[in-house]
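Engineer: below are the sequence and a predicted model; questions follow.
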Amino acid sequence: MSTTSITCTRLSFGWPDGSSVLTDLDLAVGPGRTGLIGLNGTGKSTLLKLIAGELTPLDGSVRVAGEIGYLPQNLTLDTTLRVDEALGIAAARAALHAIEAGDAAEEHFTAVGDDWDVEERARATLDQLGLTGIGLDRTIGEVSGGESVLLRLAALLLSRPDVLLLDEPTNNLDREARHRLYDAVTAWSGVLVVVSHDRELLRLVDQIADLRPDGVHWYGGNLDAYEEAVAAEQEAAARMVRVAEADMKRQKRELTESQSKLAKRVRYGNKMHANKREPKIIMNQRKRDAQVSAGKHRIMHEQRLEDAKERLDEAVEAVRDDAEIRVDLPFTAVPPGRQVLTMRGVGLRYGARAQLDLHGPERIALLGRNGAGKSTLLRTIAGQIPPEEGEVQTHVPVRSLPQRLDVLDDGLTIVENVARLAPEATNNRIRAQLARFLFKGARADQTVGTLSGGERFRATLAAVMLAEPAPQLLMLDEPTNNLDMASVRQLTAALASYEGALIVAGHDVPFLRDIGITRWLRLDEELTPVDPEEL
């Protein structure tokens, strides 16, 4: 009996505008937890939608053994739905209540089936996911965005699918909710495929499927094992590049030496012919032999050189392009001790209060549950909304990178967007700086509306960082949401070279550690210090 639960055969998909996403993809997934990773734009979310039946392939086939549960990345639930309707148990629950009230109609027994403990299972599942206080009769409009994601997951767990597909499930979840989801993933005993950039979540999987343009590359073990294997691959690939480069230099040298020797022979033959030291018939034969020999040598060495070039191209192709963003903006530097931000008795819309002094190039992590007001606090500091009370003073130029990345105009190119925020900068200066954000040459002329998620993030970060005046306080709101792991590495490198002050709101603790946070704060009813060792 086959243990394969998902089988994709020569699967192809493209959008109506002709852009191809997947081509002749073969995939076989068995029991266990599989982490599906890959660069933005490789088709991870599209692949999950094809497996879930949300999209129809252009070619090839998808076969799934058993029932599917699918949690999409961008979840929208009708806010008027009751919780029991969102959980998919409303009909069974209503029938159960009718029977308990004495109505013995056959349709009620049919609706309940064997699910007599449906309410108890629902409440147990909600408790498991930390949703104890949410009643089954409440509406979706009364819960937070993070809670609605967990409600959808609860609905999937209640339906007991054979195959569970999760697309970036921890996006917009606070720290506590993430841990609830981690527990649910750890306890899952069926087939699980999760698309995620969440390092902690990917440490819980049994294997990694790395989706690349040439297909899926499999790695046994969790994220740590995958990164070790890829590092070894890249080291070997780099060695192959060095070997191939040396071989090509040797082939070029041998071709040059061969051509030099043949040229000497030709000169010698011409000299003999001029002096007529041999019979004409012999000299003509020698000339023909020399020409044939020269042709063979040239072809042989040119073929060797071509083969060496191909080996070098293959070796270079095997090395991943992990180019780093470089932020070389001297005007962003903040001297130690310089006053950057002062907040006194600030009241926020959601009832929280904030008191804060920020000096020099401090790096603050802003933690807190969903709905605590972190985004509101950042917008208040940026001057986008006024505080309910109190005073906010920024003493340096401030820029903010919002969650929705709505800073840019989709109809303009990347260059044009940056020019809007830096009107005094020359086109050459803008292009030179954009190259540091990996938009070189024609890439800088792409229309923003055509960019992938990772590209859009880089373009937005570039526009914010290159704005005039240069930001000496940079604020980021959940910056790693929807970024692939390469983009997270690029962002980490960019922030490492940024010399201004930083406030980052988020739940991605590994990322926050990597960017050198100097002060950890939690926003609840007020701002309080947090020991990072307890996270």
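Structural biologist: Perfect, thanks for sending it. This one's a predicted model, so the numbers in the text were calculated from it and none came from an experiment.

Engineer: when you work out contacts or count neighbours from here on, use the C-alpha atoms and nothing else.
Structural biologist: Fine.

Engineer: Lys65 contacts Cys8, doesn't it?
Structural biologist: No, residue 65 isn't Lys; it's Ala. No. Contact between Ala65 and Cys8 fails when scored by Cα atoms under 8 Å: they sit 11.9 Å apart.

Engineer: more neighbours: which of these two?
Structural biologist: Neighbours per residue (other Cα atoms under 10 Å) separate Ala65 from Cys8, with Cys8 holding more: 20 against 14.

Engineer: could you look up the SS state of the more buried one?
Structural biologist: Put simply, Cys8 is strand when judged by DSSP: H, G, I helix; E, B strand; the rest coil.

Engineer: quick check: it touching Leu22?
Structural biologist: No. Contact criterion Cα under 8 Å: Cys8 and Leu22 do not qualify, at 11.3 Å.

Engineer: please, which helix or strand holds Leu211?
Structural biologist: Applying DSSP states H and E as the criterion places Leu211 in strand 207-212.

Engineer: and that strand, what's buried?
Structural biologist: Gln207, Ile208, Ala209, Asp210, Leu211, Arg212 (16 or more other Cα atoms under 10 Å).

Engineer: second one coming, line it up with the first:
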Amino acid sequence: MSHSSPASSASAAPASIACTSLDYVWPDGTTVFDGLQVSFGPGRSGLVGVNGSGKSTLLKLIAGELRPSGGTVRVTGEIGYLPQNVTLDTALRVEDVLGIAGTRAALHAIEAGDVREEHFAAVGDDWDVEERATAALAGLGLGHVGLDRTTGELSGGESVLLRLAALLMRRPDILLLDEPTNNLDLYARRRLYAAVEAWNGVMVVVSHDRELLERVDQIADLRGGEVAWYGGGFSAYEEALAVEQEAAERMVRVAESDLRKQKRELSDAHVKLARRKRYGQKMWDNKREPKVVMGERKRQAQVSAGKHRIMHEEKLAEARERLDKAAEAVRDDDEIRVDLPHTAVPPGRSVLTLRELRLRHGARVDGEFELRGPERIALVGRNGAGKTTLLRTLAGELDAVSGTADVHVPLRFLPQRLDLLDDELTVVGNVARFAPEATPNEIRARLARFLFRGARAGQRAGTLSGGERFRATLAALMLAEPAPQLLLLDEPTNNLDLASVRQLTTALESYEGALIVASHDLRFLESVGVTRWLRLDGGLRDTTAEEVRAEMAGEG
């Protein structure tokens, strides 16, 4: 069992990652990998798979954040790793995150006339460190972020981009990105896409963002502890997968037909044997031949019948085996079934009223804004515009600086950071906090629809993957009483695989309450039937899907 560090000769050899006979078991005994074999070489690889298949775990094993239970991870070259949930100490300055604080301090000391040798040693050849840092930030749309600012002043999306800028400044040989577009606005996503396209080392990116996955060279599909490779981006992968599945389903139909045939032949054989047996018994009863001859004939008939029966039973068993093998190739991935409570809001019913609202960090709502009936509002805007601040204020988590925000119906808020769960409690225990009147059986029945069955429902929340955490949080909100007539969703598609996004979309289509969704995922917003688009950019103003799409395409 080992995780090898880059060798001293790494610069001479091309960068690569090789996982051999890799095992990983969570502390609670859950097996993630059992003998996984996978290698990544030059180029951009998109790592896909259903939630809980081990994508983030594999990146952590490669990055050395986790130790394998068995097998080896061999890495040639320096690694840069961007984790899924970027958390930065809010007191850190931008220069600290970029790793240039010491060099800058030495540079400024020399410029001020302090010519001690230690300062020159600290600077080395990096005299243009500030220019490089400013260029790296500007390249990712962070040109407005000064090197002396603290990270506490940055939004979630800006924090992600800052960490990425720090990685790119280091120029690692290998870049591991785990859901890098989470929390990024459309403008920032374009910057990230450009950085990905310009990358010429080894890259492994875990993402549910189709636009990003179109920009990779190959797709690695992690399923059942094994990796299957597909050339090209996500569309090519989907097409290849569709052809595979069509062939697999055809093989199942052929195998089912063969199984029916073998069952018929076995049945026919039983009828023939029974007929022969009756005829032999009749000859015996009539004693038409000498007893010894009839006995030998009966014995031969029994042997022949036995062989005949065994042959057909073997054929039937082989047909069943072929069917099982064919069925294994057909994907039947479980998908969450989100049953949102029946929460109809009559047209014209006042749901939310905002008056002269001033929020923290400068966002505002001028005049009066009212949400009536089952409206579906898409809340869009650049990172740092205050979308999360507005939602948290509406949910009662933050106080407004001035003005009023009145909610007239029961609401539920699904936060971006999914921090509603107590990591020390089980999934069942967490849901029970929100629904104290529900029985354990009722809770387990609801959790089964979110794919937490049996022992899964007894898992500690702290051991859940990003997608599993989302499902558990959503289950807790939907079981809570009173049922919500206004749903506030903050980047709900973060951490979800594409199948779960489809299920969430279907659930929201059937929801009859009012909805406010803050999201940078234009495809998702259009799929849930948004009736009104609002942009938060200092103030709150109406916009259109066309304007948002134009911004994404770089026209706005």
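Structural biologist: Ah, there it is. It should be emphasised that the depicted structure is a prediction, and the values quoted were computed from it without experimental measurement.

Engineer: superposed, how do the two chains score by TM?
Structural biologist: The TM-score (TM-score structural alignment, normalised by the length of the first structure) is 0.89; 535 aligned residues with a Cα RMSD of 3.0 Å.

Engineer: if I look at Gly152 of the second structure, how far off is Ala109 of the second structure?
Structural biologist: 27 Å (Cα to Cα, to the nearest Å).

Engineer: hmm, I was thinking of Asp490 of the second structure
Structural biologist: On the measure of Cα to Cα, Asp490 of the second structure and Ala109 of the second structure end up 45 Å apart.

Engineer: what range in the first structure does stretch 164-184 of the second structure sit on?
Structural biologist: Matched against the first structure by TM-score structural alignment, stretch 164-184 of the second structure falls on residues 153-173.

Engineer: equivalent analysis for stretch 122-136 of the second structure, please.
Structural biologist: The aligned range for stretch 122-136 of the second structure is 111-125, by TM-score structural alignment.

Engineer: thought Val530 of the first structure was touching Arg522?
Structural biologist: Yes. Using Cα under 8 Å, Val530 of the first structure is in contact with Arg522, at 6.4 Å.

Engineer: of Asp490 and Ala109 of the second structure, who's got more company?
Structural biologist: Taking neighbours as other Cα under 10 Å, Asp490 of the second structure and Ala109 compare with Asp490 leading, 24 against 15.

Engineer: quick one, strands of the stretch 151-300 of the first structure?
Structural biologist: Along the stretch 151-300 of the first structure, counting by DSSP state E, counting those that start in this stretch, strands occupy 163-167, 191-195, 207-212, 215-220.

Engineer: pick the most buried one from these.
Structural biologist: Among the strands of the stretch 151-300 of the first structure, ranked by average contacts under mean count of other Cα atoms under 10 Å, first place goes to strand 191-195 (a mean of 24).

Engineer: Provide the aligned range in the second structure for that strand.
Structural biologist: Strand 191-195 of the first structure maps onto residues 202-206 of the second structure, going by TM-score structural alignment.

Engineer: so how far does the matching stretch sit from its counterpart in the first structure?
Structural biologist: Taken against the first structure, stretch 202-206 of the second structure registers an average deviation of 1.5 Å after superposition, with mean Cα distance after the TM-score superposition for the first structure.

Engineer: what of stretch 314-327 of the second structure?
Structural biologist: Relative to the first structure, stretch 314-327 of the second structure is 2.0 Å off (mean Cα distance after the TM-score superposition for the first structure).

Engineer: quick check: longest helix in the second structure by residues?
Structural biologist: The single longest helix within the second structure, with elements called by DSSP state H, is helix 234-286.

Engineer: on the three-state scheme, Val504 of the first structure is what?
Structural biologist: Applying three-state DSSP: Val504 of the first structure is strand.

Engineer: what's it aligned with over in the second structure?
Structural biologist: Using TM-score structural alignment, Val504 of the first structure pairs with Val517 in the second structure.

Engineer: could you tell me how many residues sit around that match?
Structural biologist: With other Cα under 10 Å as criterion, Val517 of the second structure counts 23.

Engineer: please apply the same query to Asp96 of the second structure.
Structural biologist: 16.

Engineer: same thing with Gly124 of the second structure?
Structural biologist: Residues near Gly124 of the second structure, counting by other Cα under 10 Å: 12.

Engineer: distance of it relative to Leu168 of the second structure?
Structural biologist: Relative to Leu168 of the second structure, Gly124 of the second structure is positioned 20 Å away (Cα to Cα).

Engineer: likewise Asp114 of the second structure?
Structural biologist: In terms of Cα to Cα, Asp114 of the second structure sits 31 Å off from Leu168 of the second structure.

Engineer: these two: which has the busier surroundings?
Structural biologist: Leu168 (18 against 13).

Engineer: OK, contacts around that one?
Structural biologist: Ala136 (Cα atoms under 8 Å, 6 or more residues apart in numbering).

Engineer: in stretch 322-340 of the second structure, what counts as buried?
Structural biologist: Arg322, Leu323, Ala326, Ala327, Val330, Glu335, Ile336, Arg337, Val338, Asp339, Leu340.

Engineer: what does stretch 235-246 of the first structure give?
Structural biologist: Applying 16+ other Cα under 10 Å to stretch 235-246 of the first structure flags Ala237, Ala238, Met240, Val241, Val243, Ala244, Glu245 as buried.

Engineer: closest one of those to Lys271 of the first structure?
Structural biologist: Nearest to Lys271 of the first structure out of those is Glu245 (Cα to Cα; 39.2 Å).

Engineer: name the nearest residue to the closest one, ignoring sequence neighbours.
Structural biologist: Leu312 (6.2 Å; Cα to Cα, 6 or more residues apart in numbering).

Engineer: tell me how far the equivalent of the one you found over in the second structure lies from Leu107 of the second structure.
Structural biologist: With TM-score structural alignment defining the correspondence, Leu312 of the first structure maps onto Leu323 in the second structure. If you measure Leu323 of the second structure against Leu107 of the second structure using Cα to Cα, the figure is 71 Å.

Engineer: now Glu491 of the second structure
Structural biologist: Relative to Leu107 of the second structure, and taking Cα to Cα, Glu491 of the second structure is found at 41 Å.
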